[in-house]
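Peer 1: What shape does this take:
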Amino acid sequence: MTSPTPCYHCALPVPSGSRFTAVVLGESREFCCPGCQAVAEAIVAGGLESYYQHRSEASANPEALPVQLTDELALYDRADVQQPFVRHEGDLAETTLLMEGISCAACGWLIEKHLRTLPAVAEARLNLSNHRLHVRWADAQLPLSQILAELRHIGYAAHPYQADRASEQLASENRLALRQLGVAGLLWFQAMMATMATWPEFNIDLSPELHTILRWVALFLTTPIVFYSCAPFFKGAMRDLRTRHLTMDVSVSLAIGSAYIAGIWTSITGVGELYFDAVGMFALFLLAGRYLERRARERTAAATAQLVNLLPASCLRLDSDGQSERILLSELRVGERILVQPGSILPADGKIIDGQSSIDESLLTGEYLPQPRTLGDAVTAGTLNVEGALTVQVQALGQDTRLSAIVRLLDRAQAEKPRLAEIADRAAQWFLLLSLIAAALIGLLWWQLDSARAFWIVLAMLVATCP
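Peer 2: Now for the predicted structure:
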């Protein structure tokens, strides 16, 4: 019995009697379904049919991957390397891979279809929103390195994904801050229009009934801003009052809370001014400022973290006979010799004991031109070997390298405040204290002069002095 013809696009068996064909690379090819036929025709029409040629060459020669890449992938078959990101359930192993090169839904379809054709793969699901590939397979039949190699053959690089709790929490806080900012911005415009319509300057032929409706509409629109968007201000103010420490949150909370309460009173009685537009304005601009500041700090922190990620995960260690062996960077020790191939990142600080090359040290100096280095010269972890192969004797690893020292200095610079910032913080506390004292004194004065206007005068002062 002859085996069924594989689909030229997805390699699944072509059902008997199928008549889906297209001309690819000058020959008529068979497909399993009209979807594969349509995708193939679109690829050919777009002038991209060389994709099939490269794919065919890689499938016909599984060893076509570079030797260095094959050695790196083989490290993922070790149990100690898999322990952080591979889970075992019976005979099946389960992991999540972070994919590179995903551009559209067709990429996800191709990856899933290709992996599912492997006999040992029980499940392959790609989440297009975060580019994470969930795979379950029989690792006794198929090593993880072979799965990674198969993905490389079809043009996609995969890396083990390990959830970073700090990063996930930071992303969650960013989403919450962005939602609070969005709610404040959207509802403020509506509340402002409703509030402005009640002003005498715009109140043209406005009936008392409609005036009342607009006040309640403004109250309804402002309430989510106060209790959802402004929640961080009130939480911060409560924390600062418990610690007897004045910050901007105290002043902002007083202004927003007082304006909201005054708006409720005006909505019910029709007496006084509506400050709902001021509430929304404070919330929008303050939240926008905090969000932009947060993202700026995160970009700086991310740039610092990327310095550490420059170090490779593995390196080539030389034994006493000069034979190289690929090992994890954590297994490298001071005093050992390593071979650094052209185009590779130096994994440690050391001294060149054989060879000469040019080193891209833009990470350290900002100079984009590679610098010549020869026998006896010092080299630094994280820099790029550009030209020739180098034999380097390791002198510093991990936290002892110059790269780690740079990261520590950056962390220290971000954590410490300059003298001017400390002076500004103290001045802000005195400004807030004097503003609150002045508002209280003027409120008492106006209570003696005209008690009906005292609250509105104090509220106007809080709004005007709110930073």
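Peer 1: drop to CA atoms for contacts and neighbour counts, all remaining ones
Peer 2: OK.
Peer 1: Quick one: the helices in the stretch 151-300 of the chain, in order.
Peer 2: Assigned by DSSP state H, counting those that start in this stretch, the helices in the stretch 151-300 of the chain fall at 165-196, 208-224, 231-242, 248-269, 276-308.
Peer 1: Confirm for me that Leu316 is in contact with Gln323.
Peer 2: No - using Cα atoms under 8 Å, Leu316 is not in contact with Gln323, being 9.3 Å away.
Peer 1: To compare with the earlier structure, here is another sequence to fold:
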Amino acid sequence: MNTYEAWAHPQLAAQVLRKRRDGHSEVALRVDALQGARQILRLEQVIHALPGVRRVSVDAPSKRVRVVWDRERTSLPALLQTFASMRCAAQPLRSDSIDDSRSREAHDMLKRLLVAGMCAMQVMTYAFVIYIGVVDFVDFTTRGLFRWLSLISTAPVVFYSAHPFVRGAWQELRERRLGINLPVALAVWLVFLASTLNTVRGSGDIYFDSVSMFVFLLLAGRYVELKARHRSGALGDAVIDSTPLLAERRRDDGSLETIPAIELLPGDRVHISEGAAVPADGLLESDTVQVDESLLSGESRPVCRQRGERLVAGSVLIDGPAELRVEHSGDETAAARVGALSTRTRVARNAASVVNDSELGRFVARVLLLTLATAVGWLIFEPSRAFESAVAVLVIACPCAFALTAPSALTRALGVLAQRGVLVADSSALARMANVDVAMFDKTGTLTEPHIDLAEVRTIGPSDKTAWLPLAAALARESSHPIARAVARATGPVAHQDMQDVRVSQGQGVAGQIGGHMLRLGHAAFAGTGNDASHAGEGDLWLADASGPLAAFRVSETLRADASQALQSMREEGMVTIMASGDTALRAATIASELGITEWHARCSPEDKLALLQHRRSQGHVTLAVGDGSNDAPVLAGADVSAALASGTELAQAHADFLLLHGRLHGLVDARHIACQVRDVIAQGRRWSLGYNLCAVPFAAFGLVPPWLAAIGMSVSSIVVVLNAWRIGRDDQVKPAMPL
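Peer 2: Below you'll find the predicted structure:
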């Protein structure tokens, strides 16, 4: 049974198909080969030509295709075969990934925008006739007719297109805060009601063209911002979709069976064909393979992996086949954790967007007071112009540009960083990142990568290395510490060991009982080697039992490929780099010297690292903590800004504001640059908004700006702010802010 035929199985199809109310089926597909508008158009035409296909929707940024069709006329395997024939192999996604919320939001906003646009054009046509009547005679019956037609055409704009602003205004009032929606809703309804009253009584000015244009232009700005926000979330979808749903598991007799990847268990052996995606995290049991890990690492070049090294779910096998021993599957894979983090980031960002901005609230309050003052002033001197001037002030001073500055900049920044392999779990951390002046790094696993050569292992006493090596490997696999992972990689695949009473001491070692025999793997003090520590160098890893040491692992370390360059770049920007390690003074000094770090601390417990960080914070410094292990979680949580590597533990990732997907420390430099650009763009946008209002509001207050011109000015101001935010990430280096 080939891969496509497997999807005919009811249990497998049930994972990916969603039954619609109209009786049709819907499936979401991951299509990695989507490239270019011409290919997408051709693919849509071919799929639409299949019997029973009702709708094809392509989301190019996230490389997703959704198909609605009649399964009685075209089977799911036949649909997948058609994609393959177009050289666009499709991978079905779980049915719970068919998230309509984003598409519904975009479609709803687009419909309201189109209604407002069509009605605004129609109202402007009617207004043209009325404006002609100012300079040339048009009989009163004709003018009255066109006033009523303008009212009818504006009603859908006010009651439908502008409804999100009204809903938002009520929400702001219930929460007792001043936001952007309140002045918008007031302007729309005041202008509409006053114009309606004048239309009914047949005298007075009407501003239907102004209100319809105002709503249309404001919706256009929001739609642009919405599409940018959706595009920035495409990376999270791509990571979530990368793991295949099917896997070829090897039975005990050596034959292969196709099963859902979610059913894989630790210890299962999986066969991966050339060009296929890795279905689970695990250890490679083949000699050497090349894999494409660009989705998680950001590195486009193939990576060579050897026997015993870890493969991550979602990476693609370039040459094969290969055999994999499963460690984690389903929601426990690295790709699933990154996808969950990306989803959490979007939720946090959406929640943050409705949090009260005190500065925005003060701005809105000033606009409302200024509008009231304008109305009162004109009521005293010339009551007939009070309403028009007050509306012009309310519209032209509407804080849309002010409110759009931060969301537009953050949306652009999060998308740029995601493309560069940096996920931002807390968008507010970007503001703090721009002010960081002290960065504290863990050593092992963060600045360095440990390596163990079995040829250099020294045995103690008469014991044979082949006897205790599987025991050391079993203990090492119980810990997520980088050195423990190095032991597991060095020993390679070993037989399963029945372990009991396992206890992991952060930064010290792991202990456990195997076959009634109590063993310890860790530093000399933890293993309890006593005077026998002289058999090996300081800081080596020891395996010992109750009777004494069994062996010593010589741990060597290599710097991460970009560690030196990244730290040098940070120092050039005025940041102080500190290394705090739990390792020995000799090793810490050696690494610090190689990296140019002048301040380093050795033999640090998690409490020691946190105390060092808090001391720096008490001196007024803004701190950044970078780590990858569970023992780094306290210092990550205590720092102003924190970052963790994707290869680190889940606990470290949970406390990190930034996640470095590719394991490259240069992602911190990118985050710093982008954070500075966000700071500059927000400052520019708010300066522009304030300057624009200082120049425009006096003209509106003195009755020199009609409401329709005020609407155009407000909209242009908002669009300028949104477009300025797209400058973020255009250059690798932060450049001086351009005046607006």
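Peer 1: Who has more neighbours out of Leu316 and Gln323 of the first structure?
Peer 2: More neighbours surround Leu316 than the other of Leu316 of the first structure and Gln323, with 22 against 10 (other Cα atoms under 10 Å).
Peer 1: Excluding chain neighbours, what is closest to that one?
Peer 2: Distances taken as Cα to Cα, 6 or more residues apart in numbering place Arg326 nearest to Leu316 of the first structure, at 4.5 Å, with adjacent residues excluded.
Peer 1: Spit out the contact partners of the residue mapped onto the one you found from the second structure.
Peer 2: Aligned by TM-score structural alignment, Arg326 of the first structure pairs with Thr258 of the second structure. Contacts here follow Cα atoms under 8 Å, 6 or more residues apart in numbering; on that basis Thr258 of the second structure touches Thr3, Ala6, Leu246, Ala247, Glu248, Arg249.
Peer 1: Filter these down to just the ones in helices.
Peer 2: Among the contacts of Thr258 of the second structure, the members falling in helices are Thr3, Ala6 (criterion: DSSP state H).
Peer 1: Okay, and the residue nearest to Leu316 of the first structure sits in which element?
Peer 2: strand 324-328 (DSSP states H and E).
Peer 1: tell me which residues in that strand are buried?
Peer 2: Across strand 324-328 of the first structure, burial judged by 16 or more other Cα atoms under 10 Å covers Arg326, Ile327, Leu328.
Peer 1: Can you tell me which of these lies closest to Glu273 of the first structure?
Peer 2: Leu328 (69.5 Å; Cα to Cα).
Peer 1: Just to be sure, Ala28 of the second structure is in a strand?
Peer 2: Yes - when DSSP: H, G, I helix; E, B strand; the rest coil is applied, Ala28 of the second structure is found to be in a strand.
Peer 1: Neighbours of the residue nearest to it when sequence neighbours are not counted, how many?
Peer 2: Of all residues not flanking Ala28 of the second structure in the chain, Arg66 sits nearest, at 4.5 Å (Cα to Cα, 6+ apart). Neighbours of Arg66 of the second structure under the rule other Cα under 10 Å: 18.
Peer 1: Please, which helix or strand holds Arg66 of the second structure?
Peer 2: Arg66 of the second structure is located in strand 64-69, with elements delineated by DSSP H and E.
Peer 1: Now do Ala184 of the first structure against Thr247 of the first structure, distance only.
Peer 2: Going from Ala184 of the first structure to Thr247 of the first structure by Cα to Cα, to the nearest Å gives 22 Å.
Peer 1: repeat for Ser103 of the first structure
Peer 2: For Ser103 of the first structure relative to Thr247 of the first structure (Cα to Cα), the value is 46 Å.
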